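K.L.:
I would like to see how this sequence folds:
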Amino acid sequence: MQTHLMLALFFCLTYSLNMLSAAEQPNIIVLLADDLGYGELGCQGNTQIPTPHIDSLARDGIRFTQAYVTAPNCSPSRAGLLTGRIPTRFGYEFNPIGARNEDPGTGLPAGEQTIAELLHDQGYTTGLIGKWHLGGAADYHPFRHGFDEFFGFMHEGHYFVPPPYQGVTTMLRRKSLPGGERGRWLSKNLVYSTHMGYDEPDYDANNPLIRGGQPVNETAYLTDAFTREAVSFIDRHQDKPFFLYLAYNAVHSPLQGKMEDIQRFTQIEDIHRRIFAAMLSSMDQSVGKILKQVKLSGLNKKTLIIFLSDNGGPTRELTSSNLPLRGEKGSMYEGGLRVPFLMRWTGTLAPKQTVNVPVSSLDFFSTSAILAGAPVTQKGDGRNLLPFLLKQETELPQTEFFWRQGRRAALRSGAWKIVQMRGTREKPVWELYHLEDDLAETRDLAKENPEKLLELQTRWNELNSQMKPALF
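P.N.:
Next up is the predicted model:
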């Protein structure tokens, strides 16, 4: 890194002064996968589906093995990522789906500052490409939360290709098959399956693809369309500091894989898994094109790139693996909350690092604010990771990880974690695990360690008293 930039970073990291020039403000790119399982990347141990481009971020940067998000499903996790605050602090507890996305009271409150707003006010050009899912009514439009550009959709999901599903193989959930049968019904490029017991959600109902504020007719496979827009954004804004939030809807349902990608996985016998593999491979190719554009623009040493998932993978729905973790999307076990998390900043962060201490998506806000030269208030729940990653400090500040969603709840403190999945809010049934000895959460130690259980229950209740009731 150039000497003047290192000195600027040092003073900014040390004193949190707003003193960086435009040349010293790094670009920030967040690549957010949707419903990706903890064990699905090559760098996370998957040998079945090659992900070389995503894996390169780990090879050339940092892989965090204990990275958490703020909720086990899409919307509140994104609320935590973009605000740097535990979403239940401002009542953002649940995951709106379907028509609920357009309710006038359902969305990210206007009073919550997003990282896009903060970076915009530091002179950054900000862009969101992909999935928003933080309110579909006009009050919650990305333009009203700090984004200068938007290409994507507002609700929780979207078809990658609309009917008649040309160029893809599509697998849809159904309550029943022709003749009232159960199982799978296979045709040339369409598969019906009753394995989940309900129909595919109406993802595209009143949920058009939007450029800015206007619907557009998109003909490309959606991952490819998002890639095209992201490459264009980087190319057009390479002369100024920018923040790009590329929120993929891959590998979220509906399951739709491009034919050419599916043909690369003929060794996978299960068509369900084969479509998933094609979708993940398509996203990996997209990441490769993003990285190529950053390099072509001469921005490698000026750009922090972060890749993570919004929550654990829904294994039964998608086949996504969270191994070696227990649980899946929607669960307060590790498989719902711990996600792949990679970070690359060429020339600044040393390559081939593995960080085994717990971090959170909440930390992204504080870290990015400091990098942009913005003051960090005491309102946030995250930490600035840079002093630790730059070896200026040997340890991260201690923190706890709090979760609440209806009757489900959890708290991690040190190596200990309590989980409430079986009881009710009024009569919780807490389980206790020691994650260093039992990563898969197979041995409930609640009866063996009643004092530790009480300690963590008490702390969860203390933190819970700081939270607000659910807004919707």
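K.L.:
contacts and neighbour counts: CA atoms only from here.
P.N.:
Will do.
K.L.:
Can you verify my assumption that Trp403 contacts Thr70?
P.N.:
Yes: shown here, Trp403 and Thr70 form a contact pair, counting by Cα atoms under 8 Å, at 6.6 Å.
K.L.:
Of the two, give the one with the bigger neighbour count.
P.N.:
Remark: of Trp403 and Thr70, Thr70 carries more neighbours, 30 against 24, as counted by other Cα atoms under 10 Å.
K.L.:
For that one, give its distance to Thr315.
P.N.:
Per Cα to Cα, to the nearest Å, Thr70 is found 20 Å from Thr315.
K.L.:
for Glu117, same thing?
P.N.:
Counting by Cα to Cα - Glu117 and Thr315 are separated by 35 Å.
K.L.:
Next: Ala374.
P.N.:
40 Å.
K.L.:
do the same with Asp148
P.N.:
Asp148 is 36 Å from Thr315, by Cα to Cα.
K.L.:
Leu308: which element?
P.N.:
strand 303-309 (DSSP states H and E).
K.L.:
Which strands and helices lie in contact with the very next helix or strand once past that strand?
P.N.:
Remark: after strand 303-309, the chain's next helix or strand is helix 315-318, criterion DSSP H and E. Packing partners of helix 315-318 (3 or more Cα pairs under 8 Å, 6 or more residues apart in numbering; DSSP states H and E): helix 271-296.
K.L.:
One more, please, to line up against the first structure:
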Amino acid sequence: MTRNYLAIFFSFILCFGFLNGQEVQPNFVLIVADDLGYGDLGITGSYQIKTPHIDQLARDGVFFQNGYVSSAVCSPSRAGFLTGVNQVEFGHDNNLAENQPGFDPAFLGMPVSQPTIANYLDSLGYVNGLVGKWHLGEADKFHPLNRGFHEFWGYLKGGHDYFSAKPDGKGYSAPLISNYKEPQAITYLTDDKGDECVDFIKRHKAEPFFLFASFNAPHTPMQATEDDLELYKHIKNKKRRTYTAMVHRLDVNVGRIVEAIEQAGLSENTLIVFISDNGGPASTNASINAPYNGSKGTLLEGGIHVPFIMKWTGKISPNSIYESAVSSLDLAPTFIELAGGKENLEGVNLIPFVNNPEMEDPHANLKWKFTISAAIREGEWKLIRLPDRMPVLYHLPSDLAEQNDVALKNLDITQRLMKKLGDWDVNLPHPVFLEGAIWKPRQLSLYDKKYIVEQPK
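P.N.:
A predicted model of the protein is given here:
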């Protein structure tokens, strides 16, 4: 049965259900920032950057105080939250780069055997759109239109120039691609993505939809509009000034998406999620992850602890804060179950937990593996394993910035967590691709850098 026939069928079913007092399938809007520093929103304590729209999104819904992604870099993190399965469990350990010697280039992408949120929602009658960054494979079989999405406007690589694209360009200068229109000339890419997201909502407001609003802001290249730079001219550091302007423009377009949903009369039937794909890479885009230590590429809190917000008018109480640890792996099962499906995924449907904080924690523990590193969080404790030193253990409630290694003072906890992490690790499959070996010492060196853990005024 084609998607058009499915849409007609489900529209009939939903109409019948609505007339009988039953709720219709909700829409889903997943807004993803790229390389956003945890501390670079008003809601997370920034004194420098004004983000009224994202802050309002949090005030209108729930802010997950301990929200995590499943990887410290872009591609594996996206593979995790788009599937609801920890990506290392299907071999997506590394960031996507050029194929390495000894590896089959046919596997240079998120394995096609792994269904996505879009695949599941397609089977439930949804129209699925992706605006922006993909970064999960460039071959046809990895293309978003072959992974459950019906509409795609954007680019396949991990980043793009904000002001231009060339017809024969490569890398960040590659042309934008779309299956439903001739892509317009770029004005400022963050605004252009906002335009496409608003247009998607307007065109599909009469049917259940999933919109993946995949921004690349504030990922490099560091490029901002002159008007936005003027707003932050008081910040002396040029890179930081450009970064703050880029985050400001991201916030403006988050506001445009929320406004489009409201104007379409869809607020009470649309779950909106805002998240970053990983922590900010402090040295390359001048982001700040305060109060957390570390950066993108590390399993310190600054690499994996991200702003995580959900809004659903009438279904989630405003001004809510949820304190137990949750994961981006929870997004897929949340969407699928709310849409009327059921899949055996690693994550959980978060809505019952949000609406009943007295329930037990959603996860007994969370685990990470990324190239040279691995980590586990269980309750108040977090252990990180690296190749050139003893494991480190942090008590997070008393040491948010991970400044005090207490592994030797708590050997029973250290040994217990090492055992759980090791048992998981040795049962993982081999990675299906690797990025260049040059990245391994670079990632290791990030653990020895000093990071800003207090907000600058």
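K.L.:
For Asn344 of structure 2, see how far away the aligned partner of Ser366 of structure 1 in structure 2 is.
P.N.:
Aligned counterpart of Ser366 of structure 1 in structure 2: Pro333 (TM-score structural alignment). According to Cα to Cα, Pro333 of structure 2 stands 8 Å off from Asn344 of structure 2.
K.L.:
and what of Lys420 of structure 2?
P.N.:
Distance check for Lys420 of structure 2 against Asn344 of structure 2: by Cα to Cα, it reads 22 Å.
K.L.:
Please say which of those two ends up with more neighbours.
P.N.:
Remark: of Lys420 of structure 2 and Asn344, Lys420 carries more neighbours, 13 against 9, as counted by other Cα under 10 Å.
K.L.:
Per the alignment, name the residue of structure 1 opposite that one.
P.N.:
With TM-score structural alignment as the criterion, the equivalent of Lys420 of structure 2 in structure 1 is Arg459.
K.L.:
Helix, strand, or coil at its match?
P.N.:
Taking DSSP: H, G, I helix; E, B strand; the rest coil as the rule, one finds Arg459 of structure 1 in the helix state.
K.L.:
Mind telling me what element the nearest residue to Gly91 of structure 2 once chain neighbours are set aside is part of?
P.N.:
Distance criterion Cα to Cα, 6 or more residues apart in numbering; nearest residue to Gly91 of structure 2, sequence neighbours excluded, is Pro431 at 4.0 Å. Pro431 of structure 2 is part of no helix or strand, with elements assigned from DSSP H and E.
K.L.:
Report the distance from stretch 214-223 of structure 2 to the chain centre.
P.N.:
Relative to the centre of its chain, stretch 214-223 of structure 2 is centred 14 Å away, using Cα atoms, centre = their mean, to the nearest Å.
K.L.:
no, scratch that, I was asking about stretch 356-374 of structure 2
P.N.:
16 Å.
K.L.:
Over to stretch 24-37 of structure 1?
P.N.:
In terms of Cα atoms, centre = their mean, the gap separating the centre of stretch 24-37 of structure 1 from the centre of its chain is 8 Å.
K.L.:
after the helix or strand harbouring Tyr245 of structure 1, next one along is what?
P.N.:
Using DSSP H and E, Tyr245 of structure 1 falls within strand 242-247. Tracing the chain C-terminally past strand 242-247 of structure 1 and defining elements by DSSP H and E, one meets strand 255-258 next.
K.L.:
Return the mean post-superposition distance for that next one against structure 2.
P.N.:
Following the fit onto structure 2, the mean deviation recorded for strand 255-258 of structure 1 is 0.3 Å by mean Cα distance after the TM-score superposition for structure 1.
K.L.:
quick one, helices of the stretch 101-250 of structure 2?
P.N.:
Along the stretch 101-250 of structure 2, counting by DSSP state H, counting those that start in this stretch, helices occupy 117-123, 189-203, 226-231, 238-263.
K.L.:
give the contact list for the spatially most central residue of structure 1.
P.N.:
Central residue of structure 1 (Cα atoms, centre = their mean): Asp310, 2.4 Å from the mean position. Contacts for Asp310 of structure 1 (Cα atoms under 8 Å, 6 or more residues apart in numbering) come out as 32-36, 69, 72-74, 77-78, 339.
K.L.:
so what corresponds to it in structure 2?
P.N.:
Asp310 of structure 1 maps onto Asp277 in structure 2, by TM-score structural alignment.
K.L.:
and if you look at Val294 of structure 1?
P.N.:
Counting by TM-score structural alignment, Val294 of structure 1 corresponds to Ile261 in structure 2.
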